[in-house]
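Colleague: Pasted the sequence and its predicted model underneath.
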Amino acid sequence: MKKIAFIALASALFTGCASVQMESQGASDKAKQFSAPSPGNSGLYLYRDSAVGRALKKDLRVDGKCIGESAPDVFFYTEVAGNKEHVISTESEFSPNTLILLFEAGKNYFVRQYIRLGVFVGGADLEVIPEAQGKEAVAKLELATQGTCNSQ
């Protein structure tokens, strides 16, 4: 019985591919220009590029507001008020995982969401990525449409 459960979990984590609604190619290309955010704001790129858990979609939120449901090889771009802390969270197996970051106005920030193995399903976590590395990763991804989360 344990082998069957493990095989089912492994299949869900490593096969299939979740999909979400995407923005136009033009909008994606514009976001990948990495322009400075609006005055007084900070830019936030949230992205997912891991090969693990391709069949899973996981919510992303900033200060409790739904940014979107992630899928493999997508990113979201949003602006937040600069010079203040913001809470970035993602759903995980048992509870949300969060990062609290101080955003400096005028700068872009990159946060990577990745899927890790869990007890029953894959969990998600977040990590801050240096700007150069974040730009390189986002350049290979496509922009997803904001505002749809599984758990509203």
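Modeller: That came through fine. Residues are numbered from 1 along each chain as shown.

Colleague: C-alpha only now, for contacts and for neighbours.
Modeller: Will do.

Colleague: need the helices for this protein, in chain order.
Modeller: For the chain, applying DSSP state H gives helices covering 2-14, 25-31, 131-138.

Colleague: Would you format these as JSON lines with distance to Val74 and mean neighbour count included?
Modeller: Below are the helices of the chain laid out as JSON lines (distance: least, C-alpha to C-alpha, whole Å; neighbours: other C-alpha atoms under 10 Å):
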{"stretch": "helix 2-14", "distance to Val74": "17", "mean neighbour count": "13"}
{"stretch": "helix 25-31", "distance to Val74": "10", "mean neighbour count": "14"}
{"stretch": "helix 131-138", "distance to Val74": "8", "mean neighbour count": "16"}
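
Colleague: Let's have the ones you listed in CSV, adding distance to Phe120.
Modeller: What follows is the helices of the chain, written out as CSV (distance: least, C-alpha to C-alpha, whole Å):
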stretch, distance to Phe120
helix 2-14, 7
helix 25-31, 34
helix 131-138, 29
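
Colleague: Show me the one of these that comes nearest Leu117.
Modeller: Minimum separation from Leu117 across these (C-alpha to C-alpha) falls at helix 2-14, 7.8 Å.

Colleague: re the thing from before, kindly state which of the helices of the chain is positioned closest to Arg54.
Modeller: Nearest to Arg54, of the helices of the chain and by C-alpha to C-alpha, is helix 2-14 at 6.1 Å.

Colleague: try this one side by side with the last:
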Amino acid sequence: MKHFFGIFTTAMVLLLAGCASVPMAPLDQDIQAKEFLPAPSKASLYIYRNESFGAAIPMTVSVNGKVLGQTAAKTYFRLNVVPGKYSVESHSENVSSLPLSVEAGKNYFVWQEVKMGMWTPRSLLQQVNESTGRAGVTESKLIAFSVSDKDLTPLDTPINAPLSASPAPPGDSVNQKLRELQNLQKDGVITEEEFQKKKQQLLEKL
């Protein structure tokens, strides 16, 4: 019992004390992000964690399966994404997933709420309204990450079918077949009569 209590106490200290370290973006980028102006033809997606609870534990965030990095207390990610469907995930003791459909010219805010876990914090992703999201982002700092906005393709983007070769113009196709027939006739594979018959059939297609 004492052993269990000691483990529990240690876990609580980790949850309530200290602060995880994550790479931060330059101040000018943080200031620009807090203007809340989406890029042309895109939507701005903010994923923020504005609680001090569990500050010692970094939490991994991914969008459409691509890992952005980790959050710490009072930090946020900001992405400019093309319209479409996305899946945001928070990885901690559990995995919390949130589907989103975004439209161009709008801001979207996802709150990474920290929850009590068995040994480490859990998390819950929630989409919040504009005023709540702006307040949470304003009191947080922008995280630096290496995933480019271009790397994030909406889940509902159709897969481009391989381009088929353009059909040859009818005249070119007939000429090619005529040459093939001439070679066949020259090599004795077909007779002169067969050659003339097939030649006439090809010419009728022009």
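Modeller: In hand now; what should we look at? Please read these numbers as outputs of a predicted model, since none were measured by experiment.

Colleague: Provide the TM-score value for the superposition.
Modeller: TM-score for the superposed pair, counting by TM-score structural alignment, normalised by the length of the first structure: 0.90. Supporting figures: 145 aligned residues with a C-alpha RMSD of 1.3 Å.

Colleague: before we move on, the earlier item: wait, which of the helices of the first structure is closest to Gly123 of the first structure?
Modeller: helix 2-14 (10.1 Å).

Colleague: now the closest one: which residue numbers in the second structure?
Modeller: On the second structure, the counterpart of helix 2-14 of the first structure by TM-score structural alignment is residues 4-16.

Colleague: so which of the helices of the first structure comes closest to Lys84 of the first structure?
Modeller: Lys84 of the first structure lies closest to helix 131-138 among these, at 18.9 Å (C-alpha to C-alpha).

Colleague: The closest one vs the second structure, mean deviation?
Modeller: Taken against the second structure, helix 131-138 of the first structure registers an average deviation of 1.1 Å after superposition, with mean C-alpha distance after the TM-score superposition for the first structure.

Colleague: Which other helices and strands does that helix contact?
Modeller: strand 108-116 (3 or more C-alpha pairs under 8 Å, 6 or more residues apart in numbering; DSSP states H and E).

Colleague: Distance from the strand it packs on to the middle of the chain?
Modeller: Here strand 108-116 of the first structure is found 6 Å from its chain centre; the criterion is C-alpha atoms, centre = their mean, to the nearest Å.

Colleague: ok, now stretch 29-37 of the second structure?
Modeller: With C-alpha atoms, centre = their mean, you get 21 Å for stretch 29-37 of the second structure.

Colleague: What separates the first and last residues of that stretch, distance-wise?
Modeller: Length of stretch 29-37 of the second structure, first residue to last, C-alpha to C-alpha, to the nearest Å: 13 Å.

Colleague: Can you name the residues in contact with it?
Modeller: 44, 78, 107, 134, 137-138, 141-142 (C-alpha atoms under 8 Å, 6 or more residues apart in numbering).

Colleague: Please repeat the previous calculation with a cut-off of 10 Å.
Modeller: Residues outside stretch 29-37 of the second structure that contact it (C-alpha atoms under 10 Å, 6 or more residues apart in numbering) are 24, 27-28, 43-46, 76-80, 105-108, 130, 134, 137-138, 140-144.

Colleague: and Leu60 of the first structure, how far is that from Cys66 of the first structure?
Modeller: For Leu60 of the first structure, the distance to Cys66 of the first structure - C-alpha to C-alpha - is 6 Å.

Colleague: Strands of the first structure, start to end?
Modeller: With strands called from DSSP state E, the first structure shows them at 41-48, 58-62, 65-70, 74-81, 84-90, 97-103, 108-116, 123-129, 142-143.

Colleague: Please name the nearest non-neighbouring residue to Leu126 of the first structure.
Modeller: Gln113 (4.6 Å; C-alpha to C-alpha, 6 or more residues apart in numbering).

Colleague: residue contacts, the one you found?
Modeller: 46-50, 58, 60, 70-72, 75, 89-90, 124-128.

Colleague: Now list the buried members of those.
Modeller: If you count burial by 16 or more other C-alpha atoms under 10 Å, the buried members of those come out as 46-49, 58, 60, 70-72, 75, 89-90, 124-126.

Colleague: could you list every residue that touches Val19 of the second structure?
Modeller: Slight slip there: residue 19 of the second structure is Cys, not Val. Applying C-alpha under 10 Å, 6+ apart, the residues near Cys19 of the second structure are 52-58, 72-73.

Colleague: got JSON lines for those residues, with distance to Gly117 of the second structure too?
Modeller: As requested, the contacts of Cys19 of the second structure are exported to JSON lines (distance: C-alpha to C-alpha, whole Å):
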{"residue": "Ser52", "distance to Gly117 of the second structure": "15"}
{"residue": "Phe53", "distance to Gly117 of the second structure": "12"}
{"residue": "Gly54", "distance to Gly117 of the second structure": "10"}
{"residue": "Ala55", "distance to Gly117 of the second structure": "14"}
{"residue": "Ala56", "distance to Gly117 of the second structure": "14"}
{"residue": "Ile57", "distance to Gly117 of the second structure": "12"}
{"residue": "Pro58", "distance to Gly117 of the second structure": "14"}
{"residue": "Ala72", "distance to Gly117 of the second structure": "17"}
{"residue": "Ala73", "distance to Gly117 of the second structure": "17"}
